[in-house]
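Enquirer: structure for this input, please:
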Amino acid sequence: MGAGQFCTDPGIAVVVEGPDTDRFAAATRAAPGQVDPQVILTESIAEAYRCGNPVLDSRNAVRPLVTSYAAGREAGPNLYETRVSELLADPALGQEVFGPLGLIVLVCDLDEMLTLARGLEGRLTATLHMDGADLPHAQRLLPILECKAGRVLVNGFPTGVEVCDVMVNGGPYPTSTNFGATSAGTMAIRRFLRPVCYQNLPGEFVSEDLRWMKTGLWPRFFTGNYS
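Expert: Okay, the predicted model is just below:
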């Protein structure tokens, strides 16, 4: 959707090798074949996408599953596959390529999945695809993912951004330079604020905002001498 130009567009799928792995790869490989090339928003984004593909194409440890070539501002999908050992040895493989590009990372077991999760840089989102039998494994992964992503989901795909109270669109560096705030939603104002303590300030020095707050919304913040 949108030529992959959504900041929460999933870019890496970590899959435990097993009977379903080939079916997952085959279904993922078949889906882009039904999509025509789409137009990238700007020339600079299109150029960045064209420069991102060769990073994966040039690695022998990466296997191309779907390959298409971008021309001008049009972009077709690209899908690659590699192993967790290769990604950990070459972190450039895990860097975001903004556009319709995905990477399947194969792991042998949960321990390798945990190792990969610990080695990832900050992400906007992380999703656990699971059923009831996976709950003990998910409980081991969740504390790591909470430290790596601004949004953690189960059995779903992250939405785009809406400016509302429950929206978080940020995460640990490099997804944000301020790990304690989001770039969208009502909490985004925290990116532009810093705490200041005013003690025993005369009333005429107090800003209109603080006078308004003192009138009843958060009286617990005003226990000093503000008269």
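Enquirer: from here on, contacts and neighbour counts on C-alpha atoms
Expert: Noted.
Enquirer: which strand or helix spans Leu153?
Expert: Assigned by DSSP states H and E, Leu153 belongs to strand 149-154.
Enquirer: which elements pack onto that strand?
Expert: strand 123-128 (3 or more C-alpha pairs under 8 Å, 6 or more residues apart in numbering; DSSP states H and E).
Enquirer: and the angle for the strand it packs on with strand 149-154?
Expert: Interaxial angle, strand 123-128 versus strand 149-154 (axes from the mean of the first three to the mean of the last three C-alpha atoms, to 10 degrees): 20 degrees.
Enquirer: and whichever helix or strand comes after the strand holding Leu153, what's buried?
Expert: The helix or strand immediately downstream of strand 149-154 is helix 208-214, counting by DSSP H and E. For helix 208-214, the neighbour count (16 or more other C-alpha atoms under 10 Å) marks Lys214 as buried.
Enquirer: then stretch 21-30?
Expert: With the criterion 16+ other C-alpha under 10 Å, stretch 21-30 contains buried residues Ala25, Thr28, Arg29.
Enquirer: which SS class is the first one?
Expert: Here Ala25 is recorded as helix under DSSP: H, G, I helix; E, B strand; the rest coil.
Enquirer: if I look at it, how far off is Thr127?
Expert: To Thr127, Ala25 is 18 Å away according to C-alpha to C-alpha, to the nearest Å.
Enquirer: repeat that for Ser44.
Expert: From Ser44 across to Thr127, the span is 29 Å (C-alpha to C-alpha).
Enquirer: ok so, going back, can I get the buried residues of stretch 21-30 in JSON lines with distance to Val16?
Expert: Listed next are the buried residues of stretch 21-30 as JSON lines, based on distance: C-alpha to C-alpha, whole Å:
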{"residue": "Ala25", "distance to Val16": "12"}
{"residue": "Thr28", "distance to Val16": "15"}
{"residue": "Arg29", "distance to Val16": "17"}
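Enquirer: more neighbours: which of Ser44 and Thr127?
Expert: Counted by other C-alpha atoms under 10 Å, Ser44 and Thr127 do not tie: Thr127 has more neighbours, with 18 against 11.
Enquirer: that's a strand at Leu65, yeah?
Expert: Yes. Leu65 forms part of a strand when assessed by three-state DSSP.
Enquirer: before we go on, could you also do this sequence so I can check it against the first one:
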Amino acid sequence: MKITTVANQKGGVGKTTLEIHLAACAAEDGKRVLVVDLDEGDLSQFFPPAEDDDETPYLMSSQLFNGEHEGRQPRQVGPNTWLIEADVALLDVDDMDLDVIHALRPALGRFANDFDLCMIDTPPNLQRRMVAALTASHAVVAPFNISAFTLARLPKLMNTIETVQDKYNPGLRFLGYLPNLVNSRSPEEIDALPSLRESYGDAMFAEQIIYRPCINKSLAAGNPVWWKARSGSQREAGKEMKRACKAVLAKVWAE
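Expert: Okay, the predicted model is just below:
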């Protein structure tokens, strides 16, 4: 099972949106995908809730850290897709001793033979949950939007990744920065892309994701943007999103 984290130390960059589409893309390709919500629950809310009469004690995210995960299983939320849902107790993880960052890898290790891919969504700040995800992962991808605040934090994110590599997880691979939420009507943002790619080289994906309202509309309907695409804008968004997802997943499977 390949464990991949979607991370950025800045909110509003589209981490959860990218994770949803990465999971959907991999599932459509026949991969068994485990989705783990270590953020505030937006990812969990995308998927359909458990049936009212379903009393199965499904595995929740906080239980990956407190030792109560034995015997519990993720909930299947779609074809080839299972979810470990965020719960209120997950917020307590950030107040635990630092050693808690090492709990996630063995907890997820239970499922090493059950899934092909595990995708972890993380909070937008340097807390226990984010460090735990990086410590448990084989790879990390960082979506970002083109704003002064976000660009200023990219070196901080890389510093975090390098620190985790040095101290906790030398096998962690940085897949790259992925330009996201690009405003196609902003000459400044469009003009910034070539210079950013020149500065970051292979550390930045050649693909980009343009901001389009149809992406959020599709997510609100419970679908990746390429599903049931009717308008030209949605079809274009779907092609662009799938192209970006396949580029990320190609790097995931590369090693």
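Enquirer: superposing both, give me the TM-score.
Expert: The TM-score (TM-score structural alignment, normalised by the length of the first structure) is 0.38; 128 aligned residues with a C-alpha RMSD of 4.5 Å.
Enquirer: in the strand holding Leu153 of the first structure, which residues are buried?
Expert: Of the residues in strand 149-154 of the first structure, Ala149, Gly150, Arg151, Val152 count as buried by neighbour count, 16+ other C-alpha under 10 Å.
Enquirer: got the residues you listed as TSV, with distance to Pro54 of the first structure columns?
Expert: Converted to TSV, these look like this (distance: C-alpha to C-alpha, whole Å):
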residue	distance to Pro54 of the first structure
Ala149	27
Gly150	29
Arg151	29
Val152	30
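Enquirer: nearest to Glu112 of the first structure, of those?
Expert: When the buried residues of strand 149-154 of the first structure are compared for distance to Glu112 of the first structure (C-alpha to C-alpha), Ala149 wins out at 18.7 Å.
Enquirer: hang on, isn't the closest one packed against Leu124?
Expert: Yes. Assessed by C-alpha atoms under 8 Å, Ala149 of the first structure is found in contact with Leu124 at 5.2 Å.
Enquirer: next, Trp82 of the second structure: secondary structure please.
Expert: Per three-state DSSP, Trp82 of the second structure ends up strand.
Enquirer: show me what the helix or strand containing Asn216 of the second structure is packed against.
Expert: Using DSSP H and E, the element containing Asn216 of the second structure is helix 213-220. Packing partners of helix 213-220 of the second structure (3+ C-alpha pairs under 8 Å, 6+ apart): helix 232-253.
Enquirer: by contact count, what packs against the helix it packs on?
Expert: strand 2-6, helix 15-28, strand 173-179, helix 213-220.
Enquirer: reformat the ones you listed as CSV; add distance to Ala152 of the second structure.
Expert: Below are those laid out as CSV (distance: least, C-alpha to C-alpha, whole Å):
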stretch, distance to Ala152 of the second structure
strand 2-6, 18
helix 15-28, 17
strand 173-179, 13
helix 213-220, 26
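Enquirer: Thr81 of the second structure is nearest to which of these?
Expert: helix 15-28 (6.5 Å).
Enquirer: which strands and helices sit next to that closest one?
Expert: Other elements packing on helix 15-28 of the second structure under the criterion 3+ C-alpha pairs under 8 Å, 6+ apart are strand 2-6, strand 33-37, helix 42-46, strand 81-84, strand 117-121, strand 139-144, helix 232-253.
Enquirer: ok and the fifth one relative to helix 232-253, angle-wise?
Expert: Strand 117-121 of the second structure and helix 232-253 meet at an angle of 110 degrees, taking the same axes, to 10 degrees as the criterion.
Enquirer: pick the most buried one from the helices and strands packed on helix 15-28 of the second structure.
Expert: Among these, strand 33-37 has the highest mean neighbour count (mean count of other C-alpha atoms under 10 Å), at a mean of 27.
Enquirer: skipping its backbone neighbours, what lies nearest Ile12 of the first structure in space?
Expert: Excluding the flanking residues, the one nearest Ile12 of the first structure by C-alpha to C-alpha, 6 or more residues apart in numbering is Leu103, at 4.8 Å.
Enquirer: how many other residues sit next to the one you found?
Expert: 23.
Enquirer: wouldn't it be in contact with Arg83 here?
Expert: No. Using C-alpha under 8 Å, Leu103 of the first structure makes no contact with Arg83, being 10.1 Å away.
Enquirer: so what sits against both of those two?
Expert: Counting by C-alpha atoms under 8 Å, 6 or more residues apart in numbering, Leu103 of the first structure and Arg83 have no contacts in common.
Enquirer: re earlier: any idea which of the buried residues of stretch 21-30 of the first structure is the one closest to Leu110 of the first structure?
Expert: Of all the buried residues of stretch 21-30 of the first structure, Ala25 has the smallest distance to Leu110 of the first structure: 19.0 Å, by C-alpha to C-alpha.
Enquirer: tell me the contacts of that closest one?
Expert: Ala25 of the first structure makes contacts with Ile104, as judged by C-alpha under 8 Å, 6+ apart.
Enquirer: over to Leu106 of the first structure?
Expert: Val14, Val15, Val16, Glu17, Glu81, Thr82, Arg83, Val84.
Enquirer: can you check Ile12 of the first structure too?
Expert: Counting by C-alpha under 8 Å, 6+ apart, Ile12 of the first structure makes contact with Gly94, Gly102, Leu103, Ile104, Val105.
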